[in-house]
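# Provided below for reference: sequence and predicted model.
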Amino acid sequence: MMMNSTNVPYFTLSAYFDTGLFKYLCFMIVMSLYVLIVGSNLLLVVVICMNRSLHEPMYLFLCSLFVNELVGSSGLFPFLLVQILSDSHTVSAPLCFLQIFFVHYYGSVEFFTLGVMSYDRYLAICCPLHYNKHMTSSQVVLLTVFVWLYSVLATVVMMSLSASLQLCGNTVQKVYCDNYSVVKLACYDTTLNNVYGLVYMFTVIFALITLILFSYVRILRVCFSGSKQTRQKAVSTCTPHLASLLNFSFGAFFEISQGRFDMTGVPNMLRVFLSLYWLTCQPLFNPLMYGLNVSKIRIICNSLAFGKRM
């Protein structure tokens, strides 16, 4: 039966499987992860906002990154908690598209911010004398606003194209809603969606990858030709960012692979884990990586913890 996606009353999430009484254990684990993610990211946002010594471009970009982790995890975890305890595993169409918005918006902002942060590290290490001229407070604000607004626009356009499709089913083979899973339900003619995806990939993602590669090639050149102090500065400031970038890319690669390739030979539990990896591990990974490896943040957090004990 053919239907318009805006008239589909609900979608069925088929990736869930019966865990019996273990669903309460799963609920507690997911709840604990959500509390940990919200607590750690919120703590670092407050630390950066409340300390004037951290009102520098690098930390302001980090603040944007942590806020985005809160947005992405809040678009996923409350939904997961409800579905774990539910027996039907269905979601209304409006709620499904709302989750699609949050998930894809999170991914877009995350990648954009990591790309901008790589350029910021390039300026700080390769052009230190001109850094304050090129990366002013107003420039940081403009870049951050652009990243968030452009991601809204790109995600809304993507959702609008998906909502206009004629669907021949309403079963999503995931534990949450994502755009490509809905597009695969279309009866015919997804040309516009595919063209938009290709244009977005080659104009935005390719440009960001080029920016990141350019920044790190130049940083590596400075490391090999510069002084020991320059190398130490590059390692201390770039290691957390590079680790975060690789972690996000790793998760995004598996998420994209699941939608484009046949994964029926992969155990269901592993498929669920891989589909959730980029939405759970990145919000957990970033506060840990930056909180432990960025000296200013670590010192302030330690002083706050010591002050509370006193």
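Right, received. Where do you want to start?
# could you use CA atoms for every contact and neighbour count after this?
Fine.
# helices and strands around the helix or strand encompassing Ile212, which ones?
Assigned by DSSP states H and E, Ile212 belongs to helix 206-225. With contacts taken as 3 or more CA pairs under 8 Å, 6 or more residues apart in numbering; DSSP states H and E, helix 206-225 sits against helix 93-126, helix 228-260.
# return the most buried member of the ones you listed.
Mean neighbour counts were taken over the helices and strands packed on helix 206-225 using mean count of other CA atoms under 10 Å, and the top value, a mean of 21, falls to helix 93-126.
# could you check the angle that one makes with helix 228-260?
When axes from the mean of the first three to the mean of the last three CA atoms, to 10 degrees is applied, the directions of helix 93-126 and helix 228-260 differ by 160 degrees.
# quick one, what contacts Val8?
By CA atoms under 8 Å, 6 or more residues apart in numbering, Val8 lies in contact with Ala93, Asn170.
# could you pull out the strands in this protein for me?
Counting by DSSP state E, the chain has strands at residues 3-4, 10-13, 90-92, 166-167, 171-172.
# once you drop chain neighbours, what's closest to the spatially most central residue of the chain?
Residue closest to the average C-alpha location in the chain (CA atoms, centre = their mean): Gly107, at 3.9 Å. With CA to CA, 6 or more residues apart in numbering as the criterion, Gly107 has its nearest non-adjacent residue at 7.9 Å, and that residue is Gly72.
# quick one: that neighbour and Val103 touch, right?
Yes. Here Gly72 reaches Val103: they are 5.9 Å apart, a contact under CA atoms under 8 Å.
# spit out the residues that contact these two alike.
Leu279.
# format the helices and strands packed on helix 206-225 as CSV; extra columns: distance to Ile48.
Formatted as CSV, the helices and strands packed on helix 206-225 follow (distance: least, CA to CA, whole Å):
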stretch, distance to Ile48
helix 93-126, 16
helix 228-260, 16
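# burial of Leu153, as a residue count?
When counting by other CA atoms under 10 Å, one arrives at 11 neighbours for Leu153.
# how close does it get to Leu142?
Look at Leu153 and Leu142: by CA to CA, to the nearest Å, they are 16 Å apart.
# where do the helices of the stretch 51-200 of the chain begin and end?
Secondary structure of the stretch 51-200 of the chain (DSSP state H, counting those that start in this stretch): helices at 57-74, 77-85, 93-126, 131-134, 137-163, 179-183, 191-200.
# also this one, for the comparison:
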Amino acid sequence: MDETFNETYITLDGFVELHKYKYLCFVIMFILYVLIICFNLTIVCLIWIHQNLHEPMYIFIAALLINSVLFSTNIYPKLLLDFLYDKQVISYPVCLFQAFIYYSVACSEFLLLSAMSYDRYVSICKPLQYPTIMRKRTVCIFVVLAWTVPIFEVAVSAVLNAKIKVCNFILKRLFCNNSFYKLQCVTPAAVSIYGVFMLLNLTILPLLFVLFSYIRILIISYRSCKSVRRKAAQTCLPHLLVLISFSCFFVYDVVIVKLESNIPATSNVIMTLQMILYHPLLNPIIYGLKMKEIYKHLKRLFQVKSHI
């Protein structure tokens, strides 16, 4: 491999033990990717088509499921190709772009979950004011901000990192995420500080807001009648399941860079594959089965298909 190639391309060295089963891995991951796309887009289409699902809660769910499609599409096509090749390489600019999409979508998820928690808080704790607070314009602003703010902030980080000299050309991962910091000769303090700012601004603060909102909902529900408690359980439980699932994998993604050398390579691969599989696949299943109105439309859809 010549010097120019070393300066331009990064070797993805996380495919340990997978070469023995590369065709099996390709088939399994391809099927899972198709399922992720079909499951998520099916519910998005149902929300788009049916007028009774044009409510803030379902619009936020549709945005989350679109995020799952973007998240998977950012990773799976390159991953599937890498299973078939003997050597897995990626150019450094493309690596940064993959990490940019990865964290833009991930941070957008936290902001959308915080918007959903606010929607549930207003719906349960201030039901009479709900129509005036959660207007369509307000919902659109929340969704646009949830998508654009992470894109802007992560883009600044990507531009800063693109200017840093690279000394290491082997990345012990299946795809590019925050572990690309290990490729850099020296990471400037300003870049590290900005990374902490993003972590605080785009993940920790929204997470604290979600927790605060659900604590308030829990307190109000406990003091209210049985119907209010039932409504809170039906609408909040799916969001909490998604939040817990996503938060666990996000914490793993951040911590793994620090502990990479202490974790066996095979365990690292297994955890990484679970991270990119469970969340985008579980999201539509959780919302499809737990959200009553969505489940009704799904049931009708499959009943119609069974009669055809």
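Structure's in. What do you need? Everything numeric in this text was worked out from a predicted model, so none of it was measured.
# would you pull the TM-score for this pair?
After superposition, the two chains reach a TM-score of 0.94 (TM-score structural alignment, normalised by the length of structure 2), with 304 aligned residues with a CA RMSD of 1.7 Å.
# what sits against the residue nearest to Gly107 of structure 1?
Phe102, Val103, Tyr105, Tyr106, Gly107, Leu279.
# nearest residue to the first one in space, please, no chain neighbours.
The spatially closest residue to Phe102 of structure 1, leaving aside those adjacent along the chain, is Gly75, at 5.4 Å (CA to CA, 6+ apart).
# can you find the partner of that neighbour in structure 2?
Matched across to structure 2, Gly75 of structure 1 falls on Asn74, judged by TM-score structural alignment.
# am I right that its match is in contact with Phe97?
No. Using CA under 8 Å as the test, Asn74 of structure 2 is too far from Phe97 to be in contact (9.5 Å).
# how about Tyr295 of structure 2, what's its match in structure 1?
Using TM-score structural alignment, the equivalent of Tyr295 of structure 2 in structure 1 is Arg298.
# that match contacts Leu292, correct?
Yes. If you go by CA under 8 Å, Arg298 of structure 1 and Leu292 touch, sitting 5.7 Å apart.
# please dump the contacts of Gly72 of structure 1 into JSON lines; it should also carry distance to Arg221 of structure 1 for every row.
Output for these, formatted as JSON lines (distance: CA to CA, whole Å):
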{"residue": "Phe102", "distance to Arg221 of structure 1": "38"}
{"residue": "Val103", "distance to Arg221 of structure 1": "36"}
{"residue": "Tyr105", "distance to Arg221 of structure 1": "34"}
{"residue": "Tyr106", "distance to Arg221 of structure 1": "32"}
{"residue": "Gly107", "distance to Arg221 of structure 1": "30"}
{"residue": "Leu279", "distance to Arg221 of structure 1": "33"}
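# hmm, which two among those are most spread apart?
Tyr105 and Leu279 (11.7 Å; CA to CA).
# distance check, Val94 of structure 2 against Thr8 of structure 2.
In terms of CA to CA, Val94 of structure 2 sits 10 Å off from Thr8 of structure 2.
# between these two, what contacts are shared?
By CA under 8 Å, 6+ apart, Val94 of structure 2 and Thr8 have no common neighbours.
# looking at the helices and strands packed on helix 206-225 of structure 1, which is nearest to Asn302 of structure 1?
Among those, helix 228-260 sits nearest to Asn302 of structure 1 (CA to CA), with 18.5 Å.
# corresponding residues in structure 2 for the closest one?
Under TM-score structural alignment, the match for helix 228-260 of structure 1 is residues 226-258.
# ok, average deviation of that stretch from structure 1?
Aligned to structure 1 and superposed, stretch 226-258 of structure 2 gives a mean residue distance of 0.6 Å (mean CA distance after the TM-score superposition for structure 1).
# repeat for stretch 280-289 of structure 2
Mean deviation for stretch 280-289 of structure 2: 0.5 Å (mean CA distance after the TM-score superposition for structure 1).
# repeat for stretch 37-48 of structure 2
Per aligned residue, stretch 37-48 of structure 2 averages 0.4 Å (mean CA distance after the TM-score superposition for structure 1).
# what's that stretch in contact with?
53-54, 58-59, 62, 65-66, 68-69, 280-281, 283-285, 288, 294, 297-298.
# put the buried members of those residues into a ChimeraX selection.
In ChimeraX, a selection of the buried entries from these looks like this (16 or more other CA atoms under 10 Å):
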select :53,58,59,62,65,66,68,69,280,281,283,284,285,288,294,297,298
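# now do the end-to-end distance for stretch 180-197 of structure 2.
End to end - CA to CA - stretch 180-197 of structure 2 spans 18 Å.
# the residue nearest to Phe102 of structure 1 contacts His104, correct?
No. At 10.0 Å, Gly75 of structure 1 does not count as touching His104 under the criterion of CA under 8 Å.
# and for the nearest residue to Leu289 of structure 2 once chain neighbours are set aside, the neighbour number?
Closest residue to Leu289 of structure 2 apart from its sequence neighbours, by CA to CA, 6+ apart: Tyr295 at 5.5 Å. Residues within reach of Tyr295 of structure 2, counting by other CA under 10 Å, total 16.
# and Leu161 of structure 1, by the same measure?
14.
# tell me who's in contact with it.
By CA under 8 Å, 6+ apart, Leu161 of structure 1 lies in contact with Leu192, Asn193.
# for Met3 of structure 1, see how far away it is.
On the measure of CA to CA, Leu161 of structure 1 and Met3 of structure 1 end up 15 Å apart.
# same question, Leu60 of structure 1
Taken as CA to CA, the span from Leu60 of structure 1 to Met3 of structure 1 is 46 Å.
# and what of Tyr10 of structure 1?
12 Å.
# how about stretch 184-199 of structure 1: buried residues?
Judged by neighbour count (16+ other CA under 10 Å), stretch 184-199 of structure 1 contains these buried residues: Lys184, Leu185, Ala186, Cys187, Asn193.
# the last one is in contact with Val157, isn't it?
No. Using CA under 8 Å, Asn193 of structure 1 and Val157 do not qualify as a contacting pair, with a distance of 9.7 Å.
# what sits against the aligned residue in structure 2 for Phe214 of structure 1?
By TM-score structural alignment, Phe214 of structure 1 lines up with Phe212 in structure 2. If you count contacts by CA under 8 Å, 6+ apart, Phe212 of structure 2 has none.
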